[in-house]
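Student: need coordinates for the following:
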Amino acid sequence: MSADSLLDALDPDQRAVALALTGPVCVLAGAGTGKTRAITHRIAYGVRTGVYRPTTVLAVTFTARAAGEMRTRLRELGVAGVQARTFHAAALRQLGYFWPKVVGGAPPRILEHKAPAVADAAHRLGLSVDRVAIRDLSSEVEWAKVSLVTADDYVRATAAIDRPAPAGYDRQAVARLIAAYEDAKTERGVIDFEDVLLMLADMLAGRDDVAEQVRMQYRHFVVDEYQDVSPLQQFLLDQWLGGRQELCVVGDPSQTIYSFTGATPHHLLTFTASHPKAQVVRLVRDYRSTPQVVTLANRLLAPKHAPGSAARRRGPAAPLELIAQRPPGPPVTYTAYDDDEAEAAGIAERAGRLVAAGTRPSEIAVLYRTNAQSEAFEQAFAAAGIGYLVRGGERFFARREVRDALVLLRGAGRAVDADAAMPDVVRDVLLSAGWAPEPPATRGAARERWESMQALVALADDLEAAAQEKEGHATLADLVAELDERAAAQHAPTVEGVTLASLHAAKGLEWDAVFLAGLSEGLMPISLAETDASIAEERRLLYVGITRAREHLALSYARARNPGGRASRRRTRFLDGLWPQEERRGGGPRTPDRYRAPEPGPRRTISGDVDGEIYARLREWRASVALETSRPAYTVLVDTTLESIAELRPASIAELARINGIGPAKIDRYGATLLSIVASGSSRATSA
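Tutor: Predicted coordinates:
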């Protein structure tokens, strides 16, 4: 890909980011505005034009998934050698390299969880603790460390910002606990994740030879999600830079939702003050969400609904007003249910209708404020026979069936027939591990195991399709290498199932359909939010939830906790003036017809190259197949695959096989019919 073609793929604002290759750069990027696209193209353009050497670029972000996505995009742009890592992964790698030279021997073992050491410290001090207290104290220890607050400074620092100590303890007791925790770690010969950053930063600050070697290696830095940088991460970033100005930061103050962990937007908001020559680029074109979703998001943060001083709302602190780029979609829906059980059942039913109409379950999410709310939705989706996964549960690559499958795939790689198609080999291997072409009829653990292995099958199909686009074929070794890289980055393949997640866990993700549940006072904002700052952060948390939706967005709350209970709940104050005057109500497992959201039809946005007539006929055909086989429509072929068929209009099985989402089994089953629809359905082809 040429340098010019890299720029051609960007809108004017994104292009401005790509062209800002030197000096300090601040990118204020709203939700859904293509910030990852902009910064990866910036890096690729810098490499293509010779401004950067790939190995001198370090891009850091906050999650392994985001770092993995960045590496994948750079690889697709033909750029190899750029380091894209989380702060901790980058620091751990450097600390492991320099430790033997600076300290000697191997680095200390990392403490995976603070709880045992915190419990030990509490018992030494004679503090009474239970499981909940240990969790809260562990979080407070972590906050102190990422905020660069020592045990000696803890009382003064927390009093200055009016930060209360964990319930049941005073500040002096927490300060003593922090010191005892450090002693407990030292005696065990371990360090925690915060120590990794702190020790490396101290090493760079105190050893000129180490700092010079790192700064010679890395000359250009990119920091994503800069609004979430903690004082400790900023301290390490300052040591990496060593006073240089080759820094590009990307963030959005309106998505600051982790201040309770020590994250602060201060560094983003003051970036132009600390870097007076910085170029500032604003990304406001929203490519993710429909105008209906974008309008609600903008109104939620508008001064009328989110009061704040005029001074605080000028400059970088002012919310970015997003401009929707997608065509109109369905209206946002608002529903007041009688109780929590009715809310969960109503949302499960509406999600089921979306699935039946062709939306993949993995493109649907139910988001709520606290993890404790998930249980009602788990029960409702299980009762409705709809697969789901709880985000924040067991990691994909830690699941036993996934580990076993990887062992089998590695073994098969040494004895596979060179002429065999990789997706077919994967299916044959996984059959011996309990996978089947069709999902089990039962729910629960059996279905979860099948969905894990089905995700591996789907990834194999995707790799093969990508290879065929380049007129090649993927091998089993390619699949194993991809899985190894994903496992290292915890970048799991897509598992089919409706996502149940807290609003905090949803940051950085997006779905076709989002249900925001439990939007009542006490949950949104959470009852613990008592200061103006904490309430403002709760509003931003709702904003993050709204902007996760691409097309379908439903907001709801329950008037009572239990069926038959007193309807004492009030909807969140954040929706005052935004919620329709006449509330939609849902009182039981089925939402009354007059209040149902419109049935999702063929509203999906399609490009101008897609033959609309073929696309419509393909959807009609898929609906009939789904009806005949009593299966959800998405299991036949998903919308994106139908779009590709209608756009590329294949004339042979070989051309059809190159389209992503159609494996050998579906070609055998549907290939002739699909080619017939393409051949007979295009008015464009007829006129040609």
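Student: switch to C-alpha atoms for all contacts and neighbour counts from now on
Tutor: OK.
Student: for the longest strand along the chain, packing partners?
Tutor: Scanning the chain for the strand with the most residues, using DSSP state E, yields strand 549-560. For strand 549-560, the contact count by 3 or more CA pairs under 8 Å, 6 or more residues apart in numbering; DSSP states H and E identifies helix 291-301, strand 333-339, helix 340-356, strand 511-516 as packing neighbours.
Student: same thing but 7 Å
Tutor: strand 333-339, helix 340-356, strand 511-516 (3 or more CA pairs under 7 Å, 6 or more residues apart in numbering; DSSP states H and E).
Student: of all the residues in the helix or strand harbouring residue 143, which ones are buried?
Tutor: Per DSSP states H and E, residue 143 falls inside helix 131-146. Using 16 or more other CA atoms under 10 Å as the test for burial, helix 131-146 gives 133-135, 137-146.
Student: and if you look at stretch 460-480?
Tutor: Applying 16+ other CA under 10 Å to stretch 460-480 flags 460-466, 468, 474-476, 478-480 as buried.
Student: before we go on, could you also do this sequence so I can check it against the first one:
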Amino acid sequence: MTSEVQSLEDRLLGGLDDEQRTVATTLQGPLCVLAGAGTGKTRAITHRIAYGVHAGVYQPQRLLAVTFTSRAAAEMRSRLRDLGVGGVQARTFHAAALRQLQYFWPQAVGGQLPGLLEHKAQAIAEAARRLRLTVDRAAIRDLASEIEWAKVSMLTPSTYLQGAAGRGEPGGLQPPTVARLFQAYEDVKIDRNLIDFEDVLLVTVGILQEDPKVAAEVREQYRYFVVDEYQDVSPLQQRLLELWLGGREELCVVGDASQTIYSFTGATSAHLLEFGQRFPAATVVKLVRDYRSTPQVVDLANRLLGARRSSGPAADRLWAEPLQLLAQRPAGPAPEFAECSDDEAEAAAVAQRISKLVAAGTEPKDIAVLFRTNGQSEAFEQALTAAGIGYQLRGGERFFNRREVRDALLQLRGAARTQPTGISLGQAVRDVLSSLGYADTAPSGSGATRERWESLSALVALADELSASRGEAFGMPEFVLELHERSAAQHAPAVQGVTLASLHAAKGLEWDAVFLVGLSEGLVPISFADTPTTVDEERRLLYVGITRAREFLHLSWSLSRTPGGRAHRRPSRFLDGLRPGSLRTTASAAGSSSARRRREYRGPAVCRVCGTVLESGAERKVGRCADCPPSYDEGTFESLRAWRLEQAREADVPAFVVFTDATLTAIAEARPGSLDDLAKVAGVGKAKLERYGDAVLELLRGA
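Tutor: Predicted structure coming up:
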């Protein structure tokens, strides 16, 4: 081995473990990397790309790396630049497809590319008006998600009914009505000469399928492909990838089926799990050494997945054998479990525990509070504010849209034209931002002044970080260019404050200390996860939450929603066997399982009016055929619908999340007189009984 080759190997492969090194040196042919949480997958694939470029196997401009978020793409580009291969394209599926569509549209279609519809709400509202449908904001949001799901699942308005069987009533509308609205939405776009984000993929797929010259040109441009988070690809994205490849096998995919948490958007881990069947000659590498979390956190994550039991053939086919993570960090504290009397008490206890961590030296930016739904954040926002602890709400105002950040970019851009000499980049940035209120010491208290300082402080910290990694040649002009690229990708630097985020929004992130809150039945798993497959996804979601923690992990739940309320809640079934003093399956859970088994095998449900076997879930829920006459009072049913709409608006959720039409029908027909009677109605679980039971009974008594 020559000294030059030895130097290259030392520089790019020296810090990798054996499995990562195998990934980095397998440069050709199909490669499947099964990478557990915290196992250094991004490090492995970026070093693979860099090693391949420096070894002369890859030409940077001929390789396309695909990620699922702009932030992840920006981070990959930054890492590749640090490794000396800045010419590699790292983009999301949509960004890569849009770039190709903009280039090929004139020759493949002709004319000017239609405008891009960034938000569907107005177009859906217009489609509803054309059909004379009444939809509120929550229904529009839910219908937008349903249309997105349909399109990435490669369904059209004419095939929607067949493909969407069993998906419920999005926006409170029956499936045939949703199909009509889907078509009306497409008509609105055509009338306005617009395409949406899903159309970008669909049209690109169409052009590549129909135009051999365009397909050949794309395949000549890109010879090698890397796809990160491959467990999250949709059927449409998979089809686009296949067209890019054109039958070739120069593909590296990276994923973890145990982190599949976006099935509701059309994502499926089937492509990852079946990779070896499509490419029999594929090399498969498993990354299981967890460098992120302590052995205590890793053990809890492993046990959570290991506790899953068979849920039937359909669900078992979609459940992959989990990777058994091996912790590489030193031992840390045992995970903490806390039961609280109500939501307010839980938030106060979490804020108090965070105060102790901060006092002991943990930076607020290294702490996160993660919850199942965004509606849970308010109690923790109030508790942290009362404790004088700054926070940032992930999913709130974007970092680069903040006024102080926009002002800072203007000042830095001006400073870049008169490059300061004799001082470090970090000091130069400090000098510029001092005119906007930055100081080395944080202001006391919280509020707008503290938030402004935290934004500016994040820019200073980023300047220090990049200066250290890029060297002295990285000056103010380069820093401004970096900020411009990060702004376009919304790749924000870390802000000094506790992060509040949903479990879904936390994917791909990590913190020293993580608080998983609201871990009670009805929230985790969420109440509308009513099939084995959706419950499995909720288990994976909790797994993602646990594996965000590097060292400290706190899990909590409350017994009641409000102070003084009935203590009807119980800890999440996923904590059985994990929390101290709990069995793998509690007696109540075992009783529920037995009851479910008895219900499952008691024979087909039949209509109580005509005796016909009931086929749909909605029919079984109300106990009669859709064609048979209802036995409820119309006034009572309309009162229930009006009450449901009010509840949905207050919670800012789709109406069917409160109760579906089928459940409302069943309630109206059964007219329960007590909570016990109401609990027997299909679709009314414990969480909904606690949340809505008294109000429903009061409404029925009034009716």
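Student: as CSV, the buried residues of helix 131-146 of structure 1 with distance to residue 277 of structure 1 would be great.
Tutor: What follows is the buried residues of helix 131-146 of structure 1, written out as CSV (distance: CA to CA, whole Å):
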residue, distance to residue 277 of structure 1
133, 47
134, 46
135, 44
137, 42
138, 41
139, 38
140, 37
141, 37
142, 35
143, 32
144, 33
145, 32
146, 29
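Student: could you find the counterpart of residue 143 of structure 1 in structure 2?
Tutor: Aligned by TM-score structural alignment, residue 143 of structure 1 pairs with residue 149 of structure 2.
Student: list the contacts of its match.
Tutor: By CA atoms under 7 Å, 6 or more residues apart in numbering, the residues touching residue 149 of structure 2 are 265-266.
Student: and if you look at residue 67 of structure 2?
Tutor: Taking CA under 7 Å, 6+ apart as the test, what residue 67 of structure 2 contacts is 73, 91-93, 227-229.
Student: again, only using 8 Å
Tutor: Applying CA atoms under 8 Å, 6 or more residues apart in numbering, we find residue 67 of structure 2 in contact with 73, 90-93, 227-229.
Student: what's the counterpart of it in structure 1?
Tutor: Counting by TM-score structural alignment, the partner of residue 67 of structure 2 is residue 61.
Student: from residue 678 of structure 2, how far out is residue 590 of structure 2?
Tutor: 22 Å (CA to CA, to the nearest Å).
Student: ugh, wrong one, residue 540 of structure 2
Tutor: From residue 540 of structure 2 to residue 678 of structure 2 the distance is 31 Å (CA to CA).
Student: of residue 590 and residue 678 of structure 2, who's got more company?
Tutor: Using other CA atoms under 10 Å as the criterion, residue 590 of structure 2 and residue 678 rank with residue 678 on top: 22 against 12.
Student: please, which helix or strand holds the more buried one?
Tutor: Remark: residue 678 of structure 2 resides in helix 675-679, with elements defined by DSSP H and E.
Student: which part of structure 1 matches that helix?
Tutor: The aligned range for helix 675-679 of structure 2 in structure 1 is empty, by TM-score structural alignment.
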